[in-house]
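A.B. asks: Need a 3D model of the following:
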Amino acid sequence: MAADMGKAAVDVAAALNLAPVSPRDMLVIVPVVGPLMAAALAVMLRGWPRSQPAIAIVTLAAMIAAEIALLARTLGEGPVTMVMGRWQAPFGIAFTVDTLGAVLALTAAVAGLAGAVYARADIDGPARRAGFYPFLLAMMAGVSGAFLTGDIFNLYVWFEVLLISSFGLLVLGGEPRQLDGTVKYGLLNLIATTLFLVTTGYLYGLVGTLNMADIPARLAALPQTAPVMVIASLYLVAFGMKAAAFPVNAWLPASYHTPKIVVGAVFAGLLTKVGAYALIRTLVMLMPAAGAVLSPVIAWVAALTMITGALIALAQNEMRRTMGFLVISGIGYILAGLAIGTADGLAGALAYAVHSMLAMTAIYLAVGAVERIAGSSALTRTGGLYRASPLLAAIFLGLVLAVAGLPPLSGFWPKAMLVRAGLEAGDGWLVTAMLVAGFLITLALGRVWLLAFWRPAPGGGEEVRTRLPATVMLPLAALTLLTLLLGLMPEPLVAAAQAAADGLTDPAAYVRSVFPGAL
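C.D. replies: Okay, here's the model as predicted:
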C-alpha cells in the first residue's frame, strides 16, 4: 500500500491529440512510408528480379504525386504538421512539411525516378537479386525523411537510413575499387554522423527539446553565456562534411567514380544536398544569431569549395572524376547563399539546389551513355562521339550549358539570383568568386565536350553509329528537358524558392503548424 501511495498519478491526456487524423495529413508520411514498404516488398520478391524495376518505378511515381500535392498545400496554406503516436508536440516526433522540404523532396523523387528507369539497362539480374532496388528505395525514404522531419534527432535517424542504404549501393558488384571507395566514403561519413549525434545530444542537454519548432524559442531564452556558438560550429563541421564542403570533402572524389554509373548519378544529385539542407535549416531557422556570426567563415568555405572543385575538375582525364569535383563546386554556390544570409540569397541557394539535383543526376547518366558507346569515360580514349550518337551529343551539350550556368538552361537563373543578392549585401568578393568558379566550370565542361564529342576518334578511326536503349535515353532526355523548361520558364521555381526562403527567415508559420496556439 505504501508503494501505491508513493506513485504519483500522471494525467497524460493533455499531451495527447485524440482527434482523428485527417486523410490529407496522412499524406505527409507517404513519401517515407511508401518507399520503405516497397523496399520490403522488393526484398521478399528478390527471387523475381524482373519485378524489381516495376516496384521501384511505381513507388517513386506515387511519391512524386504525393509530393506535388504536399507542395501545392504548403504554398496555399502554409506548413503542415503530423505528430506520431497522437502525442502533441514536442512530446511526439513531428513531421513538418514546409515549402523548403516539399520542393527538395519532390526534386529528389524526380531524380530517383530517373535513376530507377535508367537502372533497367544498367543493373543486371545478379545486381537486382543482390538488392539494388531495395537499397535505392530505402535511400529515397531516408532522403525524404530528412527533408520532411520536424525533429532534429529524427533528422539524424534519416541520415543513418540513407547512409546505410548508400553503403549497399556503393559496394554492389564487389569490385576492388568499389570496396576501396566504400571504405573511404563510410569512414568519413561515419565521423560526420557521430559528430552530428554528439552535437544533438549536447543541444538536447542545453534546451531540453528536439522539436525544430521549439528549439529557436528555447535558445533565445538562454543566457548569453550558453555555449550556443559551440553547438552551431559543431553542426557546421558535421553538415559541411556531409555536404562535401571544403576542406572536409575528400570522401566524395574518392568514392563517386567507383560504383555503377546510375548509383553515382543518384548520389551526385541527392546526398550532398541533404547535408546542405541540414546546414541551412540549422543555421538559419534554429540558430539564426549563431549563423549570422558564422557567416564570414561560411563565405570563405563557400568560395574555396567553388574554386577548388572547379580547378581540380579542369585537371581530370576521367569524366566521372570531373563530374565528382563539379558536384563539390556546386555545393559552394549553395553555401554562398547561406553566407549572404538574406532572403534573396537563401532563395538563390535553394533554386540552385533544385537545379543541381536535376542537372548533376542527368550529366552522370550522360557519362554512363558515353561509356556504353566508347567503353570508357577517359578523355584519352574517347572522341568522335557526335557521329556515334548526335542526339547524345546534343543532350550532353545542353547539360554542359546547364551545369555551367549559361542560358537558356536551368543553371543561369539561380546563379543570377545569387550574384544579385551578393551585390545587394555588399559581398563583392564572394560574387567575384562565383563568377571565377563559373568560368572554370565552363572551361572544364567545354573541354570534356570538345574532346569526347567534337574531336575525331583516337587512332584516326570513326565511331560507329550506336543506338542506345530507350531506358537510357528516356530518363536522360526527360531530365535535360526539365532543365530547359526551368531555364525558359523560371517563375515557378523562383517563386517557390522565395517562399521557402521567407519561411526560413520568418518561421512563425512553421511554429504555428506545430504549436497551433503559439504566437
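A.B. asks: Please make it C-alpha for all contacts and neighbour counts, starting now.
C.D. replies: OK.
A.B. asks: Relative to the whole chain's centre, how far out is stretch 342-362?
C.D. replies: Stretch 342-362 sits 10 Å away from the centroid of its parent chain (C-alpha atoms, centre = their mean, to the nearest Å).
A.B. asks: go on, stretch 273-286?
C.D. replies: That offset, for stretch 273-286, works out to 11 Å (C-alpha atoms, centre = their mean).
A.B. asks: next one: stretch 234-247
C.D. replies: 14 Å.
A.B. asks: Name the residues that touch it?
C.D. replies: For stretch 234-247, the external contacting residues (C-alpha atoms under 8 Å, 6 or more residues apart in numbering) are 188-189, 192-193, 195-196, 199, 248-252, 271-276, 278-279, 282, 301-302, 304-305, 328, 331-332.
A.B. asks: contacting residues for V301?
C.D. replies: 245-247, 332, 335.
A.B. asks: follow-up on the earlier one: cross the contacts of stretch 234-247 against helices and list the overlap.
C.D. replies: 188-189, 192-193, 195-196, 199, 251-252, 271-276, 278-279, 301-302, 304-305, 328, 331-332 (DSSP state H).
A.B. asks: quick one: A114 from V293, how far?
C.D. replies: Distance from A114 to V293, counting by C-alpha to C-alpha, to the nearest Å: 40 Å.
A.B. asks: out of the two, which sits in the more crowded spot?
C.D. replies: Comparing A114 with V293 by other C-alpha atoms under 10 Å, the one with more neighbours is A114, at 28 against 14.
A.B. asks: Next, the structure of the following sequence, for comparison with the previous one:
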Amino acid sequence: MNMLVPLPVALPLLGVGVSLVLGHHPRVQRWVSIVVLVGIVAVAAVLLVQADTSGPQTQWVGGWPETLGIVLVADRLAALMLLVSALVTLAVLGYSIGQGMTEDEEGAPLSIYHPTFLVLVAGVANAFLAGDLFNLFVSFEMLLFASYVLLTLGGTATRIRAGTIYVLVNLLSSTLFLISIAVVYAATGTLTLAHLAGRIADLPDHVAMMLQLLLLTTFAIKAAVFPLSFWLPDSYPTAPAPVTAVFAGLLTKVGVYAILRVQTLLFPDSPLTDLLLWASLLTMVIGILGAIAQSDVKRMLSFTLVSHIGYLVLGIALANRAGVSGTIFYIVHHITVQTALFLIVGLVERRTGTTSLLRMGGLARVAPFLAILFFVPAMNLAGIPPFSGFIGKVGLLQAAQQHGGGLAWVLVVGGVLTSLLTLYAVAKTWAVAFWRTPEEAHEALVTLGHQEDAVEGTRHRGHVHTASGVVSTGDIEDARRLGGDGDERSDRDFHQLIQAGEDIRHLPASMVVPAASLVALSVALTVVAGPLFAYSDRAAQDLLDPSSYVEVVLPDGPVGEQP
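C.D. replies: Got it, this is the predicted structure:
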C-alpha cells in the first residue's frame, strides 16, 4: 500500500473545490492551480522512483474491502505517464495564464477555466492509475466533461460547432464503453484488471475476441486511430492555443495508454495482430497525406497528430519487448513535442493574427527566436537525427524488423515514408511562414485567385511581418497602389505607409517561457534517451509479464476476492 498513489487524482479535485470557492479572486485561483500541479509533479516523481525500485505501488480506495473496491495502481508505465503529463500540464497552465492576462477575448473567465482545467488533470491522472475498467470509464467521462467546456471557451459559433461534433463522437464511444463493460462483467463477473488477466484466458475464444473488439473500438475512437480519427482535425484547431495543446499532447495518448494496457494485460496472445498492424499503417499514411494537403498550420499539426498515433499502435501491435518499449518511449516524445508545437503556433497566431499559411511570411526576420522555437520541435517531430523522434522511430522500426513477416516490412516502409512526408510538411510550413517575405505571401494570394481575401479579409485580423514590424497584407496592397502599378511602385511611399500602419504586438514572456521550456524538455529527451529507453524497456517487460502487477493487486490470489 502507498498513500501517495491517490494524490495525483485527489490534489486536483481538492483544487477544483478551492478554486470554485475563490471564483472572485482570479489571482488566488492561479496560485492554487500552480501549487496543485507542482505537487503532482513531485508526487509523480516519487512514485516513478518507487515503482522502478520496489515494484508497482497500489492503494485500495472507497472504504470497500480489498479486491472489491476501487484500486489505483502506479507501475513503471503509469508513473512515467503521470510525470510527463504533470510537466506538460504545468507548462500549459503557465502559458494559458499568460494568455489570459493579455487577451481577455480568448476565452471564458478564469473562474471557469481553472476548475475545469484541474478536472481535466484529475481525469488524465485517474486514467493512468485506474486498476479496473469502470474507473477507467469514469476517467474518460471526466475528460469529456472538462474538454467540452475548454473546447468551447469563448462561445464562438465555430467552437460550438466543433465542440458539438467532439461531444457526439465521444458520447458514442462512451456508450460503446458502457456496453463493453456490461459484456465483460457478464462474461467474467469482475471489472478489476488483475482479475480479468486470469479470467479472460479461460473464456471461449470467440467470446474473448468479442470483448477485445469492443474494447479496442472504444479506445481507438479515443486515440483517433484510422478510420475512427475523422473527428479530430475538425475539433482541435478551433480551440484556444493552450487547450488545443493539452488536447493534442494528452487526450489521444490516454486512449493509446488504454489500448496498451488492455492488450498486454488482458489479451497477451491477441489474434488481432494483423488488424492492428493494418490500422497502424493506414493511420500513419492517410494522416500524413492529410497533413501535407493543409494550408492552415493548426490543421496540419492535427493531421500529423493522427499520423503519429500510427507509430504508437505499431509498437503495441508487434507485441514484442522492443515494440512495446519503443511505444512507451515514443509516447513520452510525442506528448512533449506535439504540445510544444501547438503552443508555439499559438504564439505565431498572436504575432500574425492568423494560422493560415496563405497569409504569413517573413517571421524569421522579425521574430528569429520564434522561428527557432518552431524549427527545433518540428525537426524533432519529423525524426531528424539526433532528436528523440529519430531515436523513437528507429526503435519502433527495428522492432518491426525483429518481428519479421511481409506485413511488418510493409510497416517499415510506411514508417519511413511517413517520416519523410512529415519532414516535407513541417519544412514547407517553416519555409512559407518564416522564410518567405510578406510580399511573396501577398503575391501568392493574388496568384491563387484570393486577391479579395488579400486586400479585405486580412485587413482587420490577418497580419504579416516585414523588417519594420507587423503589417496587414491589405496595407501592403495599398502601399503598392500608392507607388504605382507593377514593380514601378515608389519604395519611399511603400515604406512610409508600412511605418504608419504597423501593428507590433510583442509576445509576453509568460507565454514564451512555458513554450520554450517544453522545447527544452523535448531536447532534453535526446540527452537522456539512453536512460529513458532503458526505463521504457523495463516498463515493457512488466507489461509483457504482468505477474508482478497481478500479485501486488491480488496478493492472496483470486481466492482473496471474497470478503
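A.B. asks: so what number do they get for TM-score?
C.D. replies: Once superposed, chain against chain, the TM-score is 0.92 (TM-score structural alignment, normalised by the length of structure 1); 493 aligned residues with a C-alpha RMSD of 1.5 Å.
A.B. asks: circling back to that earlier point, now, of the contacts of V301 of structure 1, which are buried?
C.D. replies: Buried by 16 or more other C-alpha atoms under 10 Å: 245-246, 332, 335, out of these.
A.B. asks: Sticking with Q59 of structure 2, tell me its helix or strand.
C.D. replies: Q59 of structure 2 is part of strand 57-61 when elements are defined by DSSP states H and E.
A.B. asks: Helices of the stretch 51-200 of structure 1, start to end?
C.D. replies: Assigned by DSSP state H, counting those that start in this stretch, the stretch 51-200 of structure 1 shows helices spanning 51-77, 99-122, 125-129, 132-148, 152-171, 176-207.
A.B. asks: what's the mean deviation for the fifth one versus structure 2?
C.D. replies: Taken against structure 2, helix 152-171 of structure 1 registers an average deviation of 0.6 Å after superposition, with mean C-alpha distance after the TM-score superposition for structure 1.
A.B. asks: And for that helix, what's in contact with it?
C.D. replies: 93, 131-132, 135-136, 138-143, 145-146, 149, 178-179, 181-182, 186, 189, 193, 196-197, 200, 210-212, 258-260, 263.
A.B. asks: Try it again at 7 Å.
C.D. replies: Residues outside helix 152-171 of structure 1 that contact it (C-alpha atoms under 7 Å, 6 or more residues apart in numbering) are 132, 135, 138-139, 142-143, 145-146, 149, 178-179, 182, 197, 200, 210-212, 259, 263.
A.B. asks: now do the second one
C.D. replies: The set of residues that contact helix 99-122 of structure 1 without belonging to it, under C-alpha under 7 Å, 6+ apart, is 53, 56-57, 60-61, 63-64, 67-68, 70-71, 74-75, 144, 147-148, 262, 266, 269-270, 354, 357-358, 361, 471-472, 475, 496, 499-500.
A.B. asks: Apply 6 Å and report the result again.
C.D. replies: Residues outside helix 99-122 of structure 1 that contact it (C-alpha atoms under 6 Å, 6 or more residues apart in numbering) are 60, 64, 67, 71, 74, 144, 147-148, 262, 471-472, 475, 500.
A.B. asks: so the strand holding Q59 of structure 2 corresponds to what in structure 1?
C.D. replies: Under TM-score structural alignment, strand 57-61 of structure 2 corresponds to residues 80-84 of structure 1.
A.B. asks: now stretch 507-523 of structure 2
C.D. replies: Alignment of stretch 507-523 of structure 2 against structure 1: residues 468-484, by TM-score structural alignment.
A.B. asks: cool, and stretch 116-123 of structure 2?
C.D. replies: Counting by TM-score structural alignment, stretch 116-123 of structure 2 lines up with residues 135-142 of structure 1.
A.B. asks: Stretch 73-81 of structure 2 too?
C.D. replies: Taking TM-score structural alignment, stretch 73-81 of structure 2 hits residues 96-104 over in structure 1.
A.B. asks: Figure out how far the matching stretch is from the centre of its chain.
C.D. replies: Stretch 96-104 of structure 1 has its average C-alpha position 13 Å from the chain's average C-alpha position, going by C-alpha atoms, centre = their mean.
A.B. asks: Please identify which two of the contacts of V301 of structure 1 are farthest apart in space.
C.D. replies: The span of the contacts of V301 of structure 1, defined through C-alpha to C-alpha, is set by P247 and L335 at 13.4 Å.
A.B. asks: So for the residue positioned nearest the centre of structure 2, what's the nearest residue that isn't a sequence neighbour?
C.D. replies: With distances taken as C-alpha atoms, centre = their mean, G249 lies nearest the centre of structure 2, 1.7 Å away. Excluding the flanking residues, the one nearest G249 of structure 2 by C-alpha to C-alpha, 6 or more residues apart in numbering is I335, at 4.4 Å.
A.B. asks: again with M511 of structure 2
C.D. replies: Excluding its sequence neighbours, the residue lying closest to M511 of structure 2 (C-alpha to C-alpha, 6+ apart) is Y95, at 4.5 Å.
A.B. asks: Against M101 of structure 2, how distant is the one you found?
C.D. replies: 10 Å.
A.B. asks: neighbour count winner among these two?
C.D. replies: Y95 (24 against 12).
A.B. asks: what residue of structure 1 matches up with that one?
C.D. replies: Checking TM-score structural alignment: Y95 of structure 2 goes with Y118.
A.B. asks: count of residues packed around the closest residue to A457 of structure 1 other than its chain neighbours?
C.D. replies: Among residues not flanking A457 of structure 1 along the chain, G383 sits closest, at 4.0 Å (C-alpha to C-alpha, 6+ apart). As a burial measure, G383 of structure 1 scores 27 neighbours (other C-alpha under 10 Å).
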